[in-house]
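1. Could you work out the structure for the sequence below:
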Amino acid sequence: MTSENFWRARPDGNGQWAISTWAPDAKVVAVEIDGSAHPLQPNVEGFWSGTIAAPAGAAYTFVIDGQKFPDPASHQQESDVHGPSRLTDPAYQWSSEWPGRPWHEAVIYELHIGTFTPEGTFASAAEKMSHLAELGFTAIEIMPIGQWSGARGWGYDGVLPYAPHPAYGTPDDLRQLIEAAQSAGLMVILDLVMNHFGPDGAYIHQTAPKFFDEKAHTPWGAAIDFDQPAVRRYWIDCALMWLTDYRLDGLRLDAVHQIKGPGADRFFADFGQAVADLDLGRPLHLIVEDEGNEPGLRESGLYTATWNDDFHHAIHTALTGESQDYYAPFAVEPVGDIARALERGHVEEGQFRPGRDEPRGQSCAHLPFTSFVNSTQTHDQIGNRAHGDRLLTLADAEGVKTAYALLLLSPFIPMVFMGEERGATSPFLFFADYEGELAEAVRKGRAAEFAGIAALGDGVPDPIAEQTFTDSKIDWSETGSAREWLDLTRAALTFRNAYVAPLIATERAGDPIIRRTAEKALTAHWTYEAGELVIHLNFGDVGDHPPMDRDPDFSLFDITRDTFAIAAWSHSA
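-> Model (predicted):
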């Protein structure tokens, strides 16, 4: 593709803006800036472009065959997704240097800007970054912020993926949050949704119908056609913008298993290589959500890690006894599945399992354990329940604490969902901000969605009600229980920083040894070039664990007596 083929309006020096969009079916395209129309010139690849003098901050729209549209690659809107876009200069004076962090040091804190603080803004989130770093976290992962219709939402129904949502603040407010995080030593990862657009305000369906393959469908409608070079360029430009203009450390790519069809493999290769080719003076990390448990992206060396739902499902079923829907295969022998996850990373690697019609996954045990992002709670696993239940409301606190400690101590990359570090019991509910027929459709769709996923009792919170959003905000008061959880977080992450991170920075020196010491207890032994890590785990039974030559370096509850307990030892080579 030529240098003229780009999506967005960008400054070109001396008050000039290079402006371009893809409208392959259009007959006439212009850009209207502060009421004045400027014709754009077409090329054979369907892009229309021009260079126009205008001040930064000016409002603009594309006029395609006489109809006005916001820029599908808008960096900032005047207001909502239906109105004009704004010419936005990405220049920013960072006040500090940031070299980034290596991936083996990652301890991720997933957060939703709107509910992370009472104010729900970039600015208020910035005030909490030093607190997270003091606890021992080394990265935040921000749920999607690309603008969607309305003021409230999870972010996965965005329609302008280049534009930070104004409900959270301005682009510079976001940069100030990122600088606050990095100044505290925290990497910043952004969740990016490339597999679909939301249901309201996605004018790209009209400006570029060929962006979609109407014959292929996803759970969210017509599939995006990644066989189109302009489509691949749209998402690559989007990713590079976030990484360069906002000094991000990485991206989490949502539901990549829904990016398929002709062009998908080429897209992943091009996308990963474009990020790898950036020379920004810091390491960049790409994390994927892939329900397929496939090794290919990680084997390429271009993608760092994947979310590992298998670990979560095994922990959840062991603690709650739930067996519905996707929990069914993990409810048969959950502690055995925990053992397998500790040994191999994924549990499901292509074998037939009870509760599943078709096998899922391939062997990934040869991959470094740092390529698995483990969790015991996520926005999905809490929010995709009828009442947004956190694990502490479903299981005994001793078991949940033990699972949390295992997450933080084991040699995989841990991810904590906001509030988990303080023992939050407040819900994280599904919420949106639509009107009319769409609002009613979301209500009905929500009711249908949760029906098979542990609905507890009758009466589902209205996803459109502002109260549902408000109820999902974190309680920052430090009760006795919160202090206990915060102390546990500090202690576990102190151990991790001192012992686990140096180990997993090196290569494995042998296969893990995971031995069941009771029906619901096990011992895990991992060997690395830099040393060894041993964990004894009681997860419902007191195990007959092998004796150790000294007291543990970390312990929670009494491993010799309590049915839920954990103890850990590290040995340097």
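2. contacts and neighbour counts: CA atoms only from here.
-> Fine.
3. Next, count neighbours for residue 173.
-> Applying other C-alpha atoms under 10 Å, we find 18 residues neighbouring residue 173.
4. actually residue 408, sorry about that
-> With other C-alpha under 10 Å as criterion, residue 408 counts 24.
5. can you check residue 333 too?
-> Residues near residue 333, counting by other C-alpha under 10 Å, number 14.
6. which residues sit in contact with residue 207?
-> Contacts for residue 207 (C-alpha atoms under 8 Å, 6 or more residues apart in numbering) come out as 22, 23, 26, 64, 69.
7. Please name the residues that touch the third one.
-> Right, residue 26. 64, 65, 207.
8. Select from those residues every entry located in helices.
-> residue 207 (DSSP state H).
9. what comes into contact with stretch 385-404?
-> Stretch 385-404 is contacted by residues 315-316, 319-320, 376-377, 382-383, 423-430, 447, 450-451, 453-456, 460-461, 539-540, 556, 564-566 when judged by C-alpha under 8 Å, 6+ apart.
10. what about the strands in the stretch 1-150 of the chain?
-> 8-13, 16-22, 29-33, 36-39, 41-42, 47-53, 59-64, 67-69, 85-86, 108-111, 139-142, 146-147 (DSSP state E, counting those that start in this stretch).
11. coming back round to it: turn the contacts of residue 26 into CSV, columns for distance to residue 34.
-> As requested, the contacts of residue 26 are exported to CSV (distance: C-alpha to C-alpha, whole Å):
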residue, distance to residue 34
64, 17
65, 19
207, 21
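12. Tell me how far residue 135 lies from residue 557.
-> Computed as C-alpha to C-alpha, to the nearest Å, the residue 135 to residue 557 distance reads 21 Å.
13. Residue 454 too?
-> From residue 454 across to residue 557, the span is 30 Å (C-alpha to C-alpha).
14. Contacts only, for residue 556.
-> Applying C-alpha under 8 Å, 6+ apart, the residues contacting residue 556 are 402, 405, 565, 566, 567.
15. filter the contacts of stretch 385-404 to the buried ones?
-> 315-316, 319-320, 376-377, 382-383, 423-430, 447, 450, 453-455, 460-461, 539-540, 556, 564-566 (16 or more other C-alpha atoms under 10 Å).
16. hang on, the earlier thing: switch the contacts of residue 556 over to JSON lines; also include distance to residue 481 and secondary structure.
-> Converted to JSON lines, the contacts of residue 556 look like this (distance: C-alpha to C-alpha, whole Å; DSSP: H, G, I helix; E, B strand; the rest coil):
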{"residue": "402", "distance to residue 481": "15", "secondary structure": "helix"}
{"residue": "405", "distance to residue 481": "16", "secondary structure": "helix"}
{"residue": "565", "distance to residue 481": "18", "secondary structure": "strand"}
{"residue": "566", "distance to residue 481": "19", "secondary structure": "strand"}
{"residue": "567", "distance to residue 481": "22", "secondary structure": "strand"}
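17. Closest one to residue 184 out of these, please.
-> residue 405 (23.6 Å; C-alpha to C-alpha).
18. Next, the structure of the following sequence, for comparison with the previous one:
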Amino acid sequence: MSRPNAADDHPCRGYGAHLLDDGRACFRLWAPDAGQVELLLHGTARPMWREDGGDHVLVAGAAAGDRYAYRVDGRRVPDPASRLQPDGVHGDSAVDDPAAYDWRHRDWRGRPWREAVICELHAGAMGGFDGVRRALPRLAACGYTALELMPVAAFDGARNWGYDGVLPYAPHPAYGTPTALRALVDEAHGLGLMVLLDVVYNHFGPSGNELPRYASGFFRADRPTAWGSAIDFRRPQVARYFVDNALMWLRDYHLDGLRLDAVHAIEPRGFLEHLAAEVRRACAGREAHLVLENEHNDAGLLRGGYDAQWNDDAHNALHVLLTGEREGYYADFAADPTAALATALGEGFVFQGQRDRRGVARGEPAAGLPPEAFVLFLQNHDQVGNRPLGERLTALADPRDLRAATALVALCPMVPLFFMGEECGCTTPFLYFTDYDGELAGQVREGRRAEFAQFAGFADPARRARIPDPNAPRSFAGSIPAVDDPVAAARHAQWFAHLLSLRKARVGMQAGAAHALGCRVLAERALHARWRLADGSRWELALNLSDRDVVLPGDAAAGVVHGEPADAFLPAQRLLRPHALVALAEAR
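-> Okay, the predicted model is just below:
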């Protein structure tokens, strides 16, 4: 046994296995509750050195690909900071060498956030990392400038959305190897595409997490959550575990940014500020973007180290307008969805301190935040997949309204996000799917169905029983994007690419941030939003989802840049037609 000098050897300061330059590797595990920890490597068990604070460390001869595990008080466990899990989350870990990949586009420095047009996708549903890589030319041709991968961290089973990950450092083996993920990112950069990754730092999945056995301090018994005890980000070892994870994705995989899932479940807020500061320091000299999902609508984080937040408020208002649905969280937007959408387009958040349907005050004033601080979307994995039957808007909305709303998202100065297949009018549902066995499989299935008991359409137990079983292989197979009519899909993709080309020419390539000039309600289901672009010109979008013509204000810009449909606007009468969107511009 050798005691490494952490002060002299940088890799020894991080958790997991880190190759050194002399044919050895440093292994580090935080196991404060353990009496004895051994490294199992090359068929031998070697006691590890315990440091103050509960870290266990050992330097031993190792090479890339070597399998290893830890034996903690007699129990064999994988490395919770494993970079490679060839046999899944219950198997042994393996050493990864990030320096072995020969980057073809190592000089890539990213793209400014204002140029982002995002396609969110599920790597498994696209055929793994290699399948996504093969789709890159098509996605780039559609006009996307960024991909956002749903979580790829290792989880139990072969199929999962990724939010049940238990080994956050290891790409899921069913999607491909770390090398395959690096090749995907490398090729994307060669096509001018950024790659963002969704990471889950607020909880671990229900199967395969061994941390409670030897590091109970990782969790807070006084803070229960929907997923179990909350993670204790007050502890320096825990904060370090997740900060190092973020830096690993950005450094070892050359990713362009991270989207942090459900940060409203992370306490204290100081951890988020610390993480952003560490990312900014480590990624100085290149673009690295940080995006939040945050029910708290915390504007302070967007003025601090974070680029943007998913704008659920805007989505919810749009969804009510498009579908008429008013149950669940849509109830907060049902009274006047037009006014809610106008607030979102003009100010960012709808909830800026008001009380929601549960009586909870939510949000902070968003005044002064640029439009690019908000990610705008009609659909994403949550808003489609968390429906009982996983329907896309193609099955729920008037096609004319959906087309106009899609144009609104594409041409708005907020950062647009589309869900995989939206670019070709995909109608395939996206269901919730997992791959659990035994009792856990039953709990997930019944828990999923119980979630919808409060909804009118599923109050009947017999109807709830028809909600697809997440563990059935067909739930995953039926979620793979497909098109029924290739000719219609090609036409839709061409139209979609035209929208994004127009966005690039008029909005996306402006040097500097736009700022909102407000949004006016013209009539029920009709509004008019205005922005000042960085070059001083005015950009305006008028949306009419009603069944009647609407008169545009006299001070609206005169130059019609785009109409959806083609006769969306009658200039002489300044009329916006029903089920239409028009983009207008006025030079400085």
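19. Just give the TM-score of the two.
-> Between these two chains, after superposing, the TM-score reads 0.95 (TM-score structural alignment, normalised by the length of structure 1); 563 aligned residues with a C-alpha RMSD of 1.8 Å.
20. quick one on the thing from earlier: mind giving me CSV with the strands of the stretch 1-150 of structure 1 and columns for mean neighbour count and distance to residue 265 of structure 1?
-> CSV is the format used below for these (neighbours: other C-alpha atoms under 10 Å; distance: least, C-alpha to C-alpha, whole Å):
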stretch, mean neighbour count, distance to residue 265 of structure 1
strand 8-13, 18, 25
strand 16-22, 23, 22
strand 29-33, 23, 32
strand 36-39, 14, 36
strand 41-42, 17, 29
strand 47-53, 20, 24
strand 59-64, 23, 32
strand 67-69, 18, 31
strand 85-86, 26, 32
strand 108-111, 24, 28
strand 139-142, 24, 26
strand 146-147, 26, 25
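21. List just the one of these that sits closest to residue 213 of structure 1.
-> With C-alpha to C-alpha as the criterion, residue 213 of structure 1 lies closest to strand 16-22 of these, at 15.9 Å.
22. against structure 2, where does the closest one fall?
-> Strand 16-22 of structure 1 corresponds to residues 24-30 in structure 2, going by TM-score structural alignment.
23. Next: stretch 387-401 of structure 1.
-> Mapped onto structure 2 using TM-score structural alignment, stretch 387-401 of structure 1 covers residues 389-403.
24. Could I get the buried residue list for the matching stretch?
-> Buried positions in stretch 389-403 of structure 2, judged by neighbour count with 16+ other C-alpha under 10 Å: 389, 390, 391, 392, 393, 394, 397, 401, 402, 403.
25. Going by distance to residue 342 of structure 2, which of the residues you listed wins?
-> Out of the buried residues of stretch 389-403 of structure 2, the member with the shortest distance to residue 342 of structure 2 (by C-alpha to C-alpha) is residue 401, at 16.6 Å.
26. From the chain's centroid, how far away is stretch 403-413 of structure 2?
-> Distance of stretch 403-413 of structure 2 from its chain centroid, counting by C-alpha atoms, centre = their mean, to the nearest Å, is 20 Å.
27. Stretch 2-13 of structure 1 now?
-> On C-alpha atoms, centre = their mean, the centre of stretch 2-13 of structure 1 falls 29 Å from that of its chain.
28. Could you work out the end-to-end span of it for me?
-> With C-alpha to C-alpha, one end of stretch 2-13 of structure 1 sits 20 Å from the other.
29. same question, stretch 147-157 of structure 1
-> OK, stretch 147-157 of structure 1 end separation, C-alpha to C-alpha: 9 Å.
30. cool, stretch 507-523 of structure 1 as well?
-> For stretch 507-523 of structure 1, the first and last residues are 21 Å from each other (C-alpha to C-alpha).
31. Residues touching it, excluding its own?
-> Outside stretch 507-523 of structure 1, the residues that touch it by C-alpha under 8 Å, 6+ apart are 335, 339-340, 342-343, 368, 524-529, 534-545.
32. So for structure 2, the centremost residue is which one?
-> Computing the C-alpha centroid of structure 2 and ranking residues by C-alpha atoms, centre = their mean puts residue 198 first, at 4.0 Å.
33. What lines up with that residue in structure 1?
-> So residue 198 of structure 2 corresponds to residue 191, using TM-score structural alignment.
34. Same check on residue 221 of structure 2?
-> Aligned counterpart of residue 221 of structure 2 in structure 1: residue 214 (TM-score structural alignment).
35. So that match is in contact with residue 205, correct?
-> No. If you go by C-alpha atoms under 8 Å, residue 214 of structure 1 and residue 205 don't touch, sitting 10.6 Å apart.
36. Now which residue in structure 2 aligns to residue 270 of structure 1?
-> Using TM-score structural alignment as the criterion, residue 270 of structure 1 maps onto residue 274 of structure 2.
37. So what does residue 445 of structure 2 match up with in structure 1?
-> Structural alignment places residue 445 of structure 2 opposite residue 443 in structure 1 (criterion: TM-score structural alignment).
38. what kind of secondary structure is its match in?
-> With DSSP: H, G, I helix; E, B strand; the rest coil as the basis, residue 443 of structure 1 sits in helix.
39. residues touching residue 194 of structure 1, list them.
-> By C-alpha under 8 Å, 6+ apart, the contact list for residue 194 of structure 1 reads 235, 253, 254, 259.
40. Take those residues and keep only those in strands.
-> Secondary structure assignment by DSSP state E places residue 253 of those in strands.
41. Out of the contacts of residue 194 of structure 1, flag the one nearest to residue 199 of structure 1.
-> residue 254 (17.1 Å).
42. now the closest one: how far from residue 235 of structure 1?
-> Counting by C-alpha to C-alpha, the gap between residue 254 of structure 1 and residue 235 of structure 1 amounts to 13 Å.
43. same thing with residue 542 of structure 1?
-> For residue 542 of structure 1, the distance to residue 235 of structure 1 - C-alpha to C-alpha - is 51 Å.
44. returning to that earlier point: right, and the strands of the stretch 1-150 of structure 1 - which one's nearest residue 276 of structure 1?
-> Across the strands of the stretch 1-150 of structure 1, residue 276 of structure 1 has its closest neighbour in strand 139-142 (19.9 Å, C-alpha to C-alpha).
45. how about the closest one, which residues of structure 2 does it hit?
-> Going by TM-score structural alignment, strand 139-142 of structure 1 sits over residues 146-149 in structure 2.
46. Comparing that stretch with structure 1, how large is the average distance?
-> Compared with structure 1 after fitting, stretch 146-149 of structure 2 has a mean deviation of 0.3 Å; criterion: mean C-alpha distance after the TM-score superposition for structure 1.
47. so how far is that stretch from its chain's centroid?
-> Relative to the mean C-alpha coordinate of its chain, stretch 146-149 of structure 2 is positioned 8 Å out (C-alpha atoms, centre = their mean).
48. again with stretch 331-346 of structure 1
-> On C-alpha atoms, centre = their mean, the centre of stretch 331-346 of structure 1 falls 23 Å from the chain's centre.
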